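Colleague: can't give you the sequence, but here's the structure:
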């Protein structure tokens, strides 16, 4: 086990995505397309999208960024973000809250 403070380490973006029931298949297809947009952004380190077992229309998005600003300013301020929004934002009800985290403890 490692105990690490975040001193320039990866930032994790966390979002619970409440997709409109019945739209899950279309959302997943659109997300596959949108993932090519975000993965090309400076500072992007990887992502995972997981579907809830208990609530099938809820998804967990985790995105790793080199710096907080790579997401909040770089990606969100880019022209590419407008395409991301067009592909995905109409699936959400209500609109998700996005938070950012830095690792404190990891175990393998």
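Modeller: Arrived safely, thanks for sending. Treat the numbers as computed from the prediction; the structure is a model and nothing was measured. Residues are numbered from 1 along each chain as shown.
Colleague: Going by C-alpha atoms from here, please, whenever you check contacts or count neighbours.
Modeller: Fine.
Colleague: for this protein, what spans make up the helices?
Modeller: 24-39, 68-69, 79-88 (DSSP state H).
Colleague: any residues touching the first one, and which ones?
Modeller: It refers to helix 24-39. For helix 24-39, contacts defined as CA atoms under 8 Å, 6 or more residues apart in numbering pick out 19, 44-46, 57, 75, 80-81, 83-84, 87-88, 91.
Colleague: and here's the other structure:
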């Protein structure tokens, strides 16, 4: 299992609209092959920052499957307009989970 960690900074003052669109975006990404679950977290110290944590069955399910699919295009169209610069995305292999 792979954990995608994306730090997303959004344009200041767009939190309500961004969070509303996250609801629709969650329905889109959950259809992707290899998708296992996710969390969206909001930063307390920096109100325009979010962290997206997505569990994938494999790295390729995210980097090759989802990113090259129409689902990615639809997902990005919902939340991409709020981005204040490109997200920082890293992938981790999960060693321990409660």
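Modeller: Okay, I see it. Predicted model, so just to flag it, every value in this text is computed and none were measured.
Colleague: all strands of the second structure, in order?
Modeller: Remark: strands assigned in the second structure by DSSP state E are 2-9, 35-42, 49-56, 88-93.
Colleague: Please work out which residues of the first structure line up with the third one.
Modeller: Spelled out, that is strand 49-56 of the second structure. The counterpart of strand 49-56 of the second structure in the first structure, using TM-score structural alignment, spans residues 58-65.
Colleague: same check, this time on the last one
Modeller: The counterpart of strand 88-93 of the second structure in the first structure, using TM-score structural alignment, spans residues 97-102.
Colleague: Count the neighbours of the alignment partner in the first structure of residue 69 of the second structure for me.
Modeller: In the first structure, residue 69 of the second structure lines up with residue 78, judged by TM-score structural alignment. Residue 78 of the first structure is flanked by 12 other residues according to other CA atoms under 10 Å.
Colleague: export the helices of the first structure to TSV and tack on distance to residue 108 of the first structure and mean neighbour count?
Modeller: Listed next are the helices of the first structure as TSV, based on distance: least, CA to CA, whole Å; neighbours: other CA atoms under 10 Å:
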stretch	distance to residue 108 of the first structure	mean neighbour count
helix 24-39	26	15
helix 68-69	25	16
helix 79-88	33	15
